[in-house]
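Enquirer: could you look at this predicted model? Sequence included:
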Amino acid sequence: MTRLPLASWTTREDLARLVEALGTDNARYVGGAVRDTLFGKDIHDIDIATPLLPAEVIDRCRDAGIRTVPTGIDHGTVTAILPDGPVEITTLRQDVSTDGRRATVAFAKDWREDAARRDFTINALYAHPESLEISDYFDGLQDLEKGRVRFIGDAAERIREDHLRILRYFRFQARFGDALDDEAVAACRELAHTLKGLSRERVAMELLAILALPAPSPTIALMKELGVLEVILPESREREAESLHRLVQAERSEGIKPDPVRRLAALLPPIARIAESVAARLRLSRQQRARLVCAAERKETDAENPRTLAYYEGLEGARDRLLLQGASLSPLAGWEIPSLPLKGGEIVERGVGKGPQVAKILQAVERRWVDEDFPDRPRVLELLEQELAAR
């Protein structure tokens, strides 16, 4: 009998109150919290499975003074709002029909039936909230111990139910896998083309999640080898895949936190219009799009004047471009972007009429100020006098 190790989240008082409201026999911890605790990783989300229908979950929580939000009521999910963080409660389910993009589900009463509809064996582990005894219906514990990510049942069939499972396989393989599962790899290769039918948002979410992992390069290389990367990111070429590896090494040497948008830029050629196209296709946010395009505009000369680059592109954009080229970030360490110590009104006070001429003089002074590595105000006033004299 295997039990879930004690962890800070398993002893939460608010969680115990929620379990009491649902009834001990009506609640099991499931999925990521169980898997990651066994693997010794940090826990971010807690999920509870229950045979209770959503309406009864809501009623029981209300009677216990626990507020709920029907975050996915059509699929049986209710979120309990607790002092130490929200907890998702989902009614046991079984798939009625699937089309590769979405599933029609029916509520169920059997724990094994619910486990059978999940994707990987390591995600189908349930823990009793009091005894912490683990229910393992498909040898997920053994797979977790061996570092193997394995589909429940036939891999190709599970992918045909939901094509996104191809990308989920690579994400979990990067996190937990040591050895590849031959059946899973063959199914991903065979059905890679099915990813074309998925929404761009879902593809982007999984791709960025893979790129955010500590060491995604081997996984991206495997996706390329199997023809998966070509389907979701046809702009990527062999040289760009190698640049991701170099970027990861640069991030580590500089002590910089991994960033998926920066790493996505590494997979693309440094061409702004291509970055624009990819950002639009993946439906990235406006901020992500701007950052991806900025990274694509990188030049070899960026490393010559890192602070000038940061002044015009922002610190984040400058760091991205320098890291992508393997340049040092030391010139930016502890440095904050300064503001030009000169206002247009001061130029008007010196006899220049309001209008475009003021802006031109201000821009000329600013360019020289930047070129001289941002000197203090006395030097800026000297630059202003020189510009006024020249005009």
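Expert: Now that the structure is in, tell me what you want to look at.
Enquirer: contacts and neighbour counts: CA atoms only from here.
Expert: Fine.
Enquirer: now stretch 36-53: buried residues?
Expert: Asp36, Thr37, Leu38, Ile46, Asp47, Ile48, Ala49, Thr50, Pro51, Leu52, Leu53 (16 or more other C-alpha atoms under 10 Å).
Enquirer: repeat that for stretch 188-208.
Expert: 188-189, 191-192, 194-195, 198, 200, 203-204, 206-208.
Enquirer: helices - which of the residues you listed land there?
Expert: Among the buried residues of stretch 188-208, the members falling in helices (DSSP state H) are Cys188, Arg189, Arg200, Val203, Ala204, Glu206, Leu207, Leu208.
Enquirer: okay, now the one to match up with it:
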Amino acid sequence: MLRDLAEADWTRRAGLAALTAALGAENIRWVGGAVRDGLLGVPVHDVDCATTLLPEEVIAACNRVGIRTVPTGIEHGTVTAILKDGPVEVTTLRRDVATDGRRATIAFAQDWPEDAARRDFTINALYAHPETLTIDDWFGGLDDLREGRVRFIGDARQRIAEDHLRILRYYRFQTRFGAALDETAEDACADLAHTLKGLSRERIATELLNLLALPDPHATIVRMKARGVLGVILPEACPPQIALLAKVIAAEAAQGIAADPVRRLAALLPPSPEVAENVAARLRLSKAQRTRLVSAAERGASDGADPKALAYRLSLPLAIDRLLLTGHDARVFEGWTVPIFPLKGGAIVARGITAGPEVAKLLHKIEARWVAEGFPSTDRVNQMLAEELGTSAFKFD
């Protein structure tokens, strides 16, 4: 059962009332995810606004009342209004003039149903009046939302031909909102999966990681593999890796660890640093994401032997990845922080050792003993240093 949109907290934001007053209630409608999620009772962060006003008219109207705007996508009709309770993207109604599966040439429009018709799914084409919150629904999105059905607007193949990324968006939205499969959509995505090859790697990576960040995408990944979609974007993923993904998802839930899309991506890859490097490069992942993916690929059964030593050597996040991927319990880190080695080179030099390689060698030797003993206190480190130097213990800062 859908909620009354008036119950959604976001509809009572003061900034939205100010924006409505500036642009005129009959000129705008709230649209997209905020409306959909508000009806489902899901927390809403971003609010989007559709308008019959041209971008320059939006900017002028906001300027008159002191609302700052940023032309974030003005060539596509989008201006961002900077409000105290969150920015709002205001986009002029549009119609597609030409599409090539990657980008669209648009023209501004004045017709609400025409703007709705160019959107991807029926549940994303719900427009709410800013004052009455009355919802306009030209394609059965409310019924689809009630029934947990993710359905393309109009012909699924045509929608995908307009933007090939809609294949991956379909799987993400179906995972999040779908209770039953739409066979027409499933067939269209499978038949046109090859078109994903024409998209930028960054767009594919973003959608794939967004999918993997959902609570439990395993069944969707299985279906994408079976229908030939996953093989186009991630051919390295094979049944054993997909089975590992299920185990990692279950371990995260059982151990109270937040779902992480990069960790889950690592589960879908064989434990090969070379493969991880190639995938990170192909998907244009960030340096931090690449580091995590490669570290996860270096995992081994011995990772669980001394988890805290592993965390000290790698970092806590990388150690958690490795433990979950190798079937170990990462709750060993609860309430624990990676300690800092208390010995510095200056303390060794003060004992008469000339600065240089010998100091570094001694530091590494004592640090290894300290880690092996489970990070004992400074007094114990004093003892270790004394033992290595063959002298009595001393204190250092």
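Expert: That came in fine, so what should we check first? Computed from a prediction, not measured in an experiment: that's the story for all the values here.
Enquirer: superposing both, give me the TM-score.
Expert: Between these two chains, after superposing, the TM-score reads 0.98 (TM-score structural alignment, normalised by the length of the first structure); 389 aligned residues with a C-alpha RMSD of 1.2 Å.
Enquirer: adding distance to Phe172 of the first structure, write the buried residues of stretch 188-208 of the first structure out as CSV.
Expert: CSV is the format used below for those (distance: C-alpha to C-alpha, whole Å):
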residue, distance to Phe172 of the first structure
Cys188, 14
Arg189, 17
Leu191, 18
Ala192, 17
Thr194, 19
Leu195, 17
Leu198, 19
Arg200, 20
Val203, 15
Ala204, 16
Glu206, 11
Leu207, 12
Leu208, 13
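Enquirer: which of these lies closest to Arg283 of the first structure?
Expert: Arg200 (6.6 Å; C-alpha to C-alpha).
Enquirer: which ones are touching the nearest residue to that closest one once chain neighbours are set aside?
Expert: Ranked by C-alpha to C-alpha, 6 or more residues apart in numbering and with sequence neighbours excluded, the top spatial neighbour of Arg200 of the first structure is Leu282, at 5.1 Å. Counting by C-alpha atoms under 8 Å, 6 or more residues apart in numbering, Leu282 of the first structure makes contact with Arg200, Glu201, Val203, Ala204.
Enquirer: my guess is the third one contacts Ile232. True?
Expert: Yes. Judged on C-alpha atoms under 8 Å, Val203 of the first structure makes contact with Ile232 at a distance of 7.3 Å.
Enquirer: overlap in contacts of the two?
Expert: Listed as contacting both Val203 of the first structure and Ile232 by C-alpha under 8 Å, 6+ apart are Leu195.
Enquirer: a strand runs through Val96 of the first structure, doesn't it?
Expert: Yes. Counting by DSSP: H, G, I helix; E, B strand; the rest coil, Val96 of the first structure is part of a strand.
Enquirer: can you show me the helices along the stretch 51-200 of the second structure?
Expert: Counting by DSSP state H, counting those that start in this stretch, the stretch 51-200 of the second structure has helices at residues 55-64, 112-117, 141-147, 156-162, 166-177, 183-191.
Enquirer: can you tell me which of these is most buried?
Expert: Counting by mean count of other C-alpha atoms under 10 Å, helix 166-177 has the highest mean neighbour count of the helices of the stretch 51-200 of the second structure, with a mean of 21.
Enquirer: state the span of the first structure onto which that one is aligned.
Expert: Using TM-score structural alignment, helix 166-177 of the second structure corresponds to residues 165-176 of the first structure.
Enquirer: contacts for the matching stretch, please.
Expert: Stretch 165-176 of the first structure has contacts (C-alpha under 8 Å, 6+ apart) with 119, 144, 147-149, 158-159, 180, 184, 188, 192, 203, 206-207, 209-210, 213, 215-216, 219, 223.
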